[in-house]
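# have a look; sequence and predicted model below, questions after that.
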Amino acid sequence: MDIIKVFANNVKKYRTEIGLSQEAFAEKAGLHRTYISAIEREKRSIALDNVQKIADALEIETYLLFVEVK
């Protein structure tokens, strides 16, 4: 399992499910839009505090960002 790919795919999946653009989501999470874009494109690693910010903004349990959906 490629954890960066799983995380990136899950961030994008949950973000689009709630109908937020990268810009709106970044604002809600307190992060920069280009940072969210880089995460979704698998170009950035991410600090644990930012993982929590993303999960909180998505209103999901943090572990769901690391569960591979087949």
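Looks like it came in fine.
# can we go C-alpha only for contacts and neighbour counts from here?
OK.
# next, the buried residues of the longest helix anywhere in the chain.
Longest helix in the chain, counting residues (DSSP state H): helix 3-17. For helix 3-17, the neighbour count (16 or more other Cα atoms under 10 Å) marks 4-12, 14-15 as buried.
# how distant is stretch 60-70 from the center of its chain?
Offset of stretch 60-70 from its chain centre (Cα atoms, centre = their mean, to the nearest Å): 10 Å.
# what's next to that stretch, contact-wise?
3, 6-7, 10-11, 51-52, 55-56 (Cα atoms under 8 Å, 6 or more residues apart in numbering).
# of the residues you listed, closest to Ser37?
Each of the contacts of stretch 60-70 was scored against Ser37 by Cα to Cα, and Val11 proved nearest at 10.1 Å.
# alright, now check it against this:
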Amino acid sequence: MNGRTLVAWNLRRLRTERGLSQERLAADSGIDRAYVSELERGLGNASVDLLDRLAGLLRVEIGAFFVKPDDSEQPPAPLKSGRRPRR
């Protein structure tokens, strides 16, 4: 797994574990939602500054984006689509 793919895997994993939509993460980090999607698909190339900002929002160290998954680990599942119901 190359570096870009590794970052993509972990960004999606961390975001979905926290129940954040791409839209919410993008808004909080000051980037476009389409760019978050590109990063998660391994098409975008994030700067160290952006990875640092994303890590802060996800409450992890920047190194969390470079953790290699186990060979048996399945790709992170997407969040359920649609808006959350109001409480």
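Nice, thanks for sending it over. Small disclaimer: the values here were computed from a predicted structure and weren't measured.
# quick one: TM-score?
For these two chains in superposition, a TM-score of 0.93 is obtained (TM-score structural alignment, normalised by the length of the first structure); 70 aligned residues with a Cα RMSD of 0.9 Å.
# on that earlier part again, which element follows the longest helix of the first structure toward the C-terminus?
Later in the chain than helix 3-17 of the first structure, the nearest helix or strand by DSSP states H and E is helix 22-29.
# which neighbouring elements make contact with the helix or strand just after that following helix?
Tracing the chain past helix 22-29 of the first structure, the next element assigned as helix or strand by DSSP H and E is helix 33-40. Under the contact criterion of 3 or more Cα pairs under 8 Å, 6 or more residues apart in numbering; DSSP states H and E, helix 33-40 of the first structure touches helix 3-17, helix 22-29.
# same thing but at 6 Å, please
Using 3 or more Cα pairs under 6 Å, 6 or more residues apart in numbering; DSSP states H and E as the contact definition, the elements that helix 33-40 of the first structure packs against are helix 22-29.
# now do the helix it packs on and helix 3-17, the angle between them.
Following axes from the mean of the first three to the mean of the last three Cα atoms, to 10 degrees, one obtains 100 degrees for the angle between helix 22-29 of the first structure and helix 3-17.
# corresponding residues in the second structure for helix 22-29 of the first structure?
Aligned by TM-score structural alignment, helix 22-29 of the first structure falls on residues 22-29 of the second structure.
# just to revisit the earlier point, mean per-residue distance, the longest helix of the first structure to the second structure?
Compared with the second structure after the fit, helix 3-17 of the first structure shows a mean deviation of 0.4 Å (mean Cα distance after the TM-score superposition for the first structure).
# hmm, back to that, a markdown table for the contacts of stretch 60-70 of the first structure, including distance to Ala26 of the first structure?
Formatted as a markdown table, the contacts of stretch 60-70 of the first structure follow (distance: Cα to Cα, whole Å):
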| residue | distance to Ala26 of the first structure |
| --- | --- |
| Ile3 | 21 |
| Val6 | 19 |
| Phe7 | 16 |
| Asn10 | 15 |
| Val11 | 11 |
| Val51 | 12 |
| Gln52 | 13 |
| Ala55 | 12 |
| Asp56 | 12 |
